[in-house]
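Engineer: just the structure for this:
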Amino acid sequence: MTTMTETSARFREFKMPDVGEGLTEAEILKWFVQPGDTVTDGQVVCEVETAKAAVELPIPFDGVVHELRFPEGTTVDVGQVIIAIDVAPGSGDAPAPAQEPVEEPEAEAEPKGRTPVLVGYGVAESSTKRRPRKGTTAAPEAAAVAAAVQAELNGHAAPAASPAATAPAPAPVADAPAGGRPLAKPPVRKLAKDLGIDLATVVPTGRDGVITREDVHAAAAPAATTPVAAPAPSQAAPEAPAAAVASDSARETRIPVKGVRKAIAQAMVGSAFTAPHVTEFVTVDVTRTMKLVAELKEDKDMAGVRVNPLLIIAKALLVAIKRNPEVNAAWDEANQEIVQKHYVNLGIAAATPRGLIVPNIKDAHDKTLPQLAAALGELVTTARDGKTSPAAMAGGTVTITNVGVFGVDTGTPILNPGESAILAVGATKLQPWVHKGKVKPRQVTTLALSFDHRLVDGELGSKVLADVAAILEQPKRLITWA
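Structural biologist: Prediction:
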């Protein structure tokens, strides 16, 4: 869809675009420009978060920022104008915006000739809120959340919240880079937003002036640890009621449900109460698989890629699906059809700072072991950096979730919506095991396979799980069964 409009020969407007997968709204996480800043075609002006991922938006023309239509933290519908650009500064009678990057003159007039952006929208006064001046005290509620989050990171309960206790202490202002935008990766920007920290006030310690997560935590520390000021003697309240208020305020923290977390909640509820889940379990000796992993790490054909047990588990599941193709399907409720998939887009559940996401490896069934290893490594790195695109999370058919990395034996995973099965992998532990008629210490893990019982009956689900277990017990079956 078109994402920009012309309101006059001088001013052009940029709309919130459809960033993919038919999403209807996005939250503005961070503005990288302010009124008065010069922008060029292709320059990133803001970061937005959809229900699936965080995305940086570039402006498609040159000019000077005239107006930001929405403040940070606002959820905007696709198609709404978010920024106005003066593409011919100095050529008209309309006053130019103030050069102060965070504050505009109150009497600034709307440019002449502005027309409604979309039917039913137009230009509303409520959508032109000014950003607060940098360094001003944040609202008590925001400061309380920042304190609670920081306390959680430090491993203890959040302190009692009060306006005096939670007002952030002034922080030294770092020298801004040439473009005026602090240098930080998207996950760091998200962390700063969650903690209520303005990146412009953070002193960078990273290479080339890049702000790190540690810098943000250091900037947030004063806000979380500022002691409560004692009341004056003439205004002192009885000690018991004051203690009760402090105790109550420290007992709970409210965090808005939005973005990725909101999408996860909706998807899991929809999946749990739509698809009839069945979960089966098997415990298997994976000693030979662990030996194979060690050998592959030394193989020259696997040089440059990450080799771990998840790689062999993924390959085992792909072989099991090849032997039991009916498991790779989807339920079409509208048409009352079972849709058989002749390809496997293998989803890998990944925990990220924004919540659980499930990107998938496209056409994983066609990949060799080195190719699969490379794809897994790229998927994990991209997810950790917060750069997973909506397209990377669409179209999955079967998923693996590795709960073993948290020391958990196994679980009953909920299906990713639209998929037929999900395999949970538990922790691998040294346990006594009967091997060749004798009890010996062996590497053992537990697998759990959840599947949609509308698509997969007990026999088919059992065959898939048994095949995965058999391959992990005897990895040579990767060759004989492939």
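
Engineer: all contacts plus neighbour counts: C-alpha atoms, from now on.
Structural biologist: Will do.

Engineer: surely residue 145 meets residue 255?
Structural biologist: Yes. Between residue 145 and residue 255 there is a contact under C-alpha atoms under 8 Å: 7.4 Å.

Engineer: which one of those two is surrounded by more residues?
Structural biologist: Of the pair residue 145 and residue 255, residue 145 is the one with more neighbours under other C-alpha atoms under 10 Å, namely 21 against 10.

Engineer: show me what the host helix or strand of that one is packed against.
Structural biologist: Taking DSSP states H and E as the definition, one finds residue 145 inside helix 140-154. If contacts are counted by 3 or more C-alpha pairs under 8 Å, 6 or more residues apart in numbering; DSSP states H and E, helix 140-154 sits against helix 163-166, helix 213-225.

Engineer: here is a second sequence; please produce its structure as well for comparison:
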Amino acid sequence: MTAGTAGAANAQRIREFKMPDVGEGLTEAEILKWYVRPGDIVTDGQVVCEVETAKAAVELPIPYDGVVHTLNFDEGTTVDVGTVIISVDTDPGAGPVQEQPAEAAAPAADAEEEAEPQGRQAVLVGYGAAPSSTKRRARKPQPEPVTAGLQAELNGRAAPAPPATPVAVPAPPVVPAASAPVGERPLAKPPVRKLAKDLGIDLATIAPTGPGGVITRDDVYAAAAPAEASAVPPAEAEAGVPAVAPVTAFDAARERRVPIKGVRKATAQAMVASAFTAPHVTEFITVDVTRTMKLVQELKQDPDLAGLRINPLLLVAKAFLVAIRRHPEVNAAWDEANQEIVYKDYINLGIAAATPRGLIVPNIKDAGVKTLPQLATELAELVATAREGKTTPAAMTGGTVTITNVGVFGVDTGTPILNPGESAILAFGAIKLQPWVHKGKIKPRQVTTLALSFDHRLIDGELGSKLLADVAAVLERPKRLITWA
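Structural biologist: I've put the predicted structure just below:
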């Protein structure tokens, strides 16, 4: 079988599955777990792996029937969207897959050999080879050292007689083979360059040990250690003062580094973008929620709500929704591109959830029209799904406002940062028994503090204050859930 025939046959049998964009405009995903191995039989729609995007962990189904031919990446690898991650032999009964003869790849290899006669050079982001050519410019020949005889000849006079006694000429310094050639920039990643700069180390003096002549963090630490050890004053060394091992903040042995990726990376980027785009204003109010806590206990005993999780967060969410319905101008978004304010007639209520992979904010769609039992059901499902790491990207898009329950950690309150694209976020603090003036007397009451952060482009101080005051009023007297609804 010719190379062309084998390639065509393989193209018909071997189907390649590429990393899809499972969110909205995502560019990469990390392979968390493979559920199949080469040789396993798979069917159309079968889940073959779990990946983590910048928004959530997602299971990917294969769209083919057949036998797994290859897995192109190991678990823990971050793969760009559109890259082939798995291939499936859709006709395993046709015999072994015909491998393409090696001769077919020879011309390409020869062409590459001509393009890069000196071999490939390791390329780092921001420090790669110039795109205009793959050839490395020939180095300028080093000038021969000018001898005394040659200099005299150039000056037109006779050279002086050599000295009677031979003079020892010092040998040129030995440059490590792996060091960067003179005039070339040492290869190192940006974080390593910054580390060297912080430690005052010249990268050109470091012998690289990384692949392709790349300087690593360990190389920089190794170069810094002798410098610190030699910092002992000569007078003390001569006096016999014992040397003390240098103690530095850059002690790599006591540091643990974790790559910034997935949900954590997306959250960090979103929070930075939000904090420096939307002008935040945060207001606080402390409220007596004793009546609300009594209502929670009564609802837990209600047969019509049996099996539902009734807790203070549920009633805070309901109070927030009632307050927004009284002030609908709050529920809006800022459209910078079109220079418009978008007022929304629906409320998608986000609930900030802490997960092992980082903070996510799934939202309950159309929460403003949900009954209390419906809200309780969806809130419980939202939290359970988030803890399992199964929240879909769709569940985290389209939010309009958010609640973050910092009280579960014993925290009184905070200044929450807006979820990008949303207008307000309410922080619900811990409920504590505190002395409170009630009906003219100081009594122990259940008290909490609420904090509302809002986008000051959309919500001015008066509107934000009214919204927060209404949330507190409902929690102080929960019968307003009926009268204001």
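
Engineer: coming back round to it: matching residues in structure 2 for the helix holding residue 145 of structure 1?
Structural biologist: Helix 140-154 of structure 1 lines up with nothing in structure 2 when matched by TM-score structural alignment.

Engineer: equivalent analysis for stretch 51-68 of structure 1, please.
Structural biologist: By TM-score structural alignment, stretch 51-68 of structure 1 lines up with residues 54-71 in structure 2.

Engineer: tell me what the top strand by length along structure 1 is packed against?
Structural biologist: In structure 1, taking DSSP state E as the definition, the longest strand is strand 438-452. Contacts defined by 3+ C-alpha pairs under 8 Å, 6+ apart place strand 438-452 of structure 1 against strand 277-285, helix 287-297, strand 421-425, strand 429-435, helix 458-473.

Engineer: please redo it, this time with the cut-off set to 6 Å
Structural biologist: In terms of contacts (3 or more C-alpha pairs under 6 Å, 6 or more residues apart in numbering; DSSP states H and E), strand 438-452 of structure 1 is packed against strand 277-285, strand 421-425, strand 429-435.

Engineer: buried deepest among those, which one?
Structural biologist: Mean neighbour count (mean count of other C-alpha atoms under 10 Å) peaks for strand 421-425 among these, with a mean of 27.

Engineer: what range in structure 2 matches that strand?
Structural biologist: With TM-score structural alignment applied, strand 421-425 of structure 1 matches the range 424-428 in structure 2.

Engineer: with adjacent residues omitted, what lies nearest to the spatially most central residue of structure 1?
Structural biologist: Compute the mean C-alpha point of structure 1, and by C-alpha atoms, centre = their mean the closest residue is residue 354, 3.2 Å away. Among residues not flanking residue 354 of structure 1 along the chain, residue 260 sits closest, at 6.4 Å (C-alpha to C-alpha, 6 or more residues apart in numbering).

Engineer: quick one: map that neighbour onto structure 2.
Structural biologist: Match for residue 260 of structure 1 (TM-score structural alignment): residue 263.

Engineer: can you pull out the helices in structure 2?
Structural biologist: With helices called from DSSP state H, structure 2 shows them at 3-13, 106-115, 148-155, 190-199, 217-229, 234-238, 262-275, 290-300, 312-326, 372-387, 461-476, 480-483.

Engineer: okay, those helices, which one's buried deepest?
Structural biologist: For the helices of structure 2, where neighbours mean mean count of other C-alpha under 10 Å, the stretch averaging the most is helix 312-326, with a mean of 21.

Engineer: got the contact list for that helix?
Structural biologist: Contacts of helix 312-326 of structure 2 with the rest of the structure, by C-alpha atoms under 6 Å, 6 or more residues apart in numbering, involve 368, 467, 470-471, 474.

Engineer: what's the nearest residue to residue 302 of structure 1 if we skip its chain neighbours?
Structural biologist: residue 370 (5.8 Å).
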